[in-house]
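> Need the 3D shape of this:
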Amino acid sequence: MSRFLGIDWQLIADNHEILLGGLQYSLTLTASSMAVGIVLGCLLALARLSSITPLRLFAAGYVNLFRSIPLVLVIFWFYFLLPFFGFKLGPDKSVFITFAIFEAAYYCEIIRAGIQSISKGQVGAAQALGLTYAQSMRYIILPQALRNMLPLLLTQTVVLFQDTSLVTIIGIKDFMGANVVVASNNGALKEMYTFAALAYFCVCFPLSMLLKKLHKRIAVIR
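The predicted model follows:
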């Protein structure tokens, strides 16, 4: 049977190359944005916890700004508006920068909460050993905080993977964009959009369940 769950699987098979290419693009964008976003988020979290007022205010303003506006609007900013100021990044670079700096605001709050979950006694013990602030963070605070915040970091990354579908609006052939192309070329909107929903569900739901179990396990250990 070529049809199951209302999907023409032969159509999927005939267009597997473009669909797999789109999935690869989505996963690559997710991984690269996550990596840069976590690094930026960590720096922002440290700035938010800093005793230096300008740094703390800058980080707070950054986080509040990007957590208060829709992601699709930020995509439009970097893709449509930057060329007016002489910055022509192209679609791929613009979406990478968009997702990295946008997700950094969310990763920042997760990392900040993870750092604050470590008791102040740990910080005092590090200072008693003669460690600098940077050494305390690197060797004592951040390794422990990472265990506490790992499930939330990964959960945010699952959300990031779902959000990458928004790049379709500027013509990028990510996984969702590939489905749109196949649907348009074959007049199979219902079939391809159903397949896209099923594919996202099959990726995200099992990951969400695994992360839920990981969160419970870490909570028990802690």
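
> contacts, neighbours, all on C-alpha from now
Fine.

> Nearest residue to the middle of the protein?
Against the mean C-alpha coordinate of the chain, by C-alpha atoms, centre = their mean, the closest residue is L160 at 3.3 Å.

> my guess is that one contacts T30, does it?
Yes: counting by C-alpha atoms under 8 Å, T30 is a contact partner of L160 at 6.3 Å.

> Give me the helices and strands touching the one helix or strand V181 maps to, please.
Secondary structure from DSSP states H and E places V181 in helix 175-186. Where contact means 3 or more C-alpha pairs under 8 Å, 6 or more residues apart in numbering; DSSP states H and E, helix 175-186 is packed against helix 16-48, helix 189-221.

> mind checking which of these is nearest F76?
helix 16-48 (17.1 Å; C-alpha to C-alpha).

> can you pull the buried residues of the next helix or strand after the closest one?
The element immediately downstream of helix 16-48 (helix or strand, assigned by DSSP H and E) is helix 53-66. By neighbour count on 16 or more other C-alpha atoms under 10 Å, the buried set for helix 53-66 is 55-56, 59-60, 62-63, 66.

> again, but for stretch 35-45
Buried residues in stretch 35-45, counted by 16+ other C-alpha under 10 Å: 36-45.

> Who are the packing partners of whichever helix or strand F161 is part of?
Per DSSP H and E, F161 falls inside helix 142-163. Using 3+ C-alpha pairs under 8 Å, 6+ apart, the elements in contact with helix 142-163 are helix 16-48, helix 90-116, helix 189-221.

> Second chain to compare with the first, below:
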Amino acid sequence: MNFAALSDDWRYLLLGTFPDGPPGGALLSLILSAVSGVLSALLGLALGIALVMGRGRALQCLRVVLGFLRAIPVLLLIFWIYFLLPVLFRIDVPGSFSVVCALSLVSGAYLAHGVAAGLQAIAPGQWDAGAALGLTRWQVLRSLILPQALAVMLPSFVNQWVTLIKDSSLAYIVGVGELSFLSTQVNARLMVHPAEVFLLVGAIYWLMCSALNLLAWAVARRSQPHFAR
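The predicted structure follows:
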């Protein structure tokens, strides 16, 4: 294998045309993953609380919506947002926006169930103790339950963000210049070194995901004292 043939392309794979142009390559993959990670965390937290606190028909509808988002492929949701919204609302939907929306919705649906499980893992006596102090159910959730549950949920959040990095590669299908998209450009130009190109791209994804895996391990280790108590 001749990795020296990629000496002029590694920077393009990492950054795209940045700083002379918009971010691309691995940098854009990280940006898409980071934005989707923040939005999915907020969405998952809100929907997870709704799963625990909701009642009646609203709760049933929420479960149906979350089940639907968890069941459909991310790629299909990207297609729907990118191609269907312009037809329905006569608006231009950028590829990056459609990818972030799809990743945030699907990841948020998965995180919602993790949040709900984390909240339900707290001993019921905590809720009773808060009620005995005269706190409302929402006050107990905010002041007693949620701070304890966050320590349990954080490793799951980080693991879901690792998945987001890998799923960001689906952005190539709508022409977003992230790492997978640029790797196909480099491969089309070189023609004779496909193994080297995609081994390098796989190594970059592995490094990014491994860094987040280490973070997940550190968070889990730091959370161990909470379980001991």
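
> coming back round to it: kindly reformat the helices and strands packed on helix 142-163 of the first structure as a markdown table containing distance to T164 of the first structure.
Shown next, in a markdown table, are those (distance: least, C-alpha to C-alpha, whole Å):
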| stretch | distance to T164 of the first structure |
| --- | --- |
| helix 16-48 | 6 |
| helix 90-116 | 8 |
| helix 189-221 | 11 |
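
> Out of those helices, which one sits most buried?
Stretch with highest mean neighbour count among those: helix 90-116 (a mean of 21; mean count of other C-alpha atoms under 10 Å).

> residues making contact with the next helix or strand after that helix?
Next helix or strand after helix 90-116 of the first structure toward the C-terminus (DSSP H and E): helix 120-128. Counting contacts by C-alpha atoms under 8 Å, 6 or more residues apart in numbering, the residues outside helix 120-128 of the first structure that touch it are 132-133, 136, 140-141.

> residue farthest from the centroid of the second structure?
A132 (38.5 Å).

> what lines up against that residue once you look at the first structure?
Alignment note: A132 of the second structure maps to A128 in the first structure; criterion TM-score structural alignment.

> cool, and A195 of the second structure?
In the first structure, A195 of the second structure lines up with K190, judged by TM-score structural alignment.

> mind listing what that match touches?
K190 of the first structure neighbours (C-alpha under 8 Å, 6+ apart): A183.

> let's go with 10 Å and repeat that
Contacts for K190 of the first structure (C-alpha atoms under 10 Å, 6 or more residues apart in numbering) come out as 6-7, 183, 196.

> what's the answer for W217 of the second structure, then?
By C-alpha under 10 Å, 6+ apart, the neighbours of W217 of the second structure are 155, 158-159, 211, 223.

> what does T168 of the first structure give?
By C-alpha under 10 Å, 6+ apart, the residues touching T168 of the first structure are 174-180.

> Tell me the counterpart of it in the second structure.
Alignment note: T168 of the first structure maps to Y172 in the second structure; criterion TM-score structural alignment.

> Any figure for the gap between that match and L75 of the second structure?
Between Y172 of the second structure and L75 of the second structure the computed distance is 10 Å (C-alpha to C-alpha, to the nearest Å).

> can you list residues touching both of these two?
Taking C-alpha under 10 Å, 6+ apart as the contact rule, Y172 of the second structure and L75 both touch V99.

> ok, the match of A132 of the second structure to S136 of the first structure distance?
In terms of C-alpha to C-alpha, A128 of the first structure sits 11 Å off from S136 of the first structure.

> just F84 of the first structure next, same as before
45 Å.

> So for those two, which sits in the more crowded spot?
Of the pair F84 of the first structure and S136, S136 is the one with more neighbours under other C-alpha atoms under 10 Å, namely 19 against 8.

> Can you measure across stretch 182-195 of the first structure, start residue to end residue?
Termini of stretch 182-195 of the first structure sit 11 Å apart (C-alpha to C-alpha).

> Same question for stretch 158-167 of the first structure.
For stretch 158-167 of the first structure, the separation between the terminal residues is 16 Å (C-alpha to C-alpha).

> Could you pull out the buried residues of that stretch?
For stretch 158-167 of the first structure, burial by neighbour count (16+ other C-alpha under 10 Å) applies to 158, 160-162, 164-167.

> do the same with stretch 142-156 of the second structure
Buried residues in stretch 142-156 of the second structure, counted by 16+ other C-alpha under 10 Å: 144-146, 148-156.

> corresponding residues in the first structure for it?
Aligned by TM-score structural alignment, stretch 142-156 of the second structure falls on residues 138-152 of the first structure.

> Flag every buried residue along the helix holding V181 of the first structure.
Residues of helix 175-186 of the first structure classed as buried under the neighbour-count rule (16+ other C-alpha under 10 Å) are 175-183.

> and the two most separated of these?
Using C-alpha to C-alpha, these span at most 12.3 Å, a distance reached by F175 and A183.

> Mutual contacts of those two, please.
Jointly contacting F175 of the first structure and A183 under the rule C-alpha under 10 Å, 6+ apart is no residue at all.

> residue contacts, G118 of the second structure?
Applying C-alpha under 10 Å, 6+ apart, one finds that G118 of the second structure lies in contact with 48, 112, 145-146, 148-154, 156.

> And the counterpart of A50 of the second structure in the first structure, how close does it get to L71 of the first structure?
Alignment note (TM-score structural alignment): A50 of the second structure maps to A47 of the first structure. With distances taken as C-alpha to C-alpha, A47 of the first structure is found 23 Å from L71 of the first structure.

> Shouldn't W77 of the first structure be within a helix?
Yes: assessed by DSSP: H, G, I helix; E, B strand; the rest coil, W77 of the first structure belongs to a helix.
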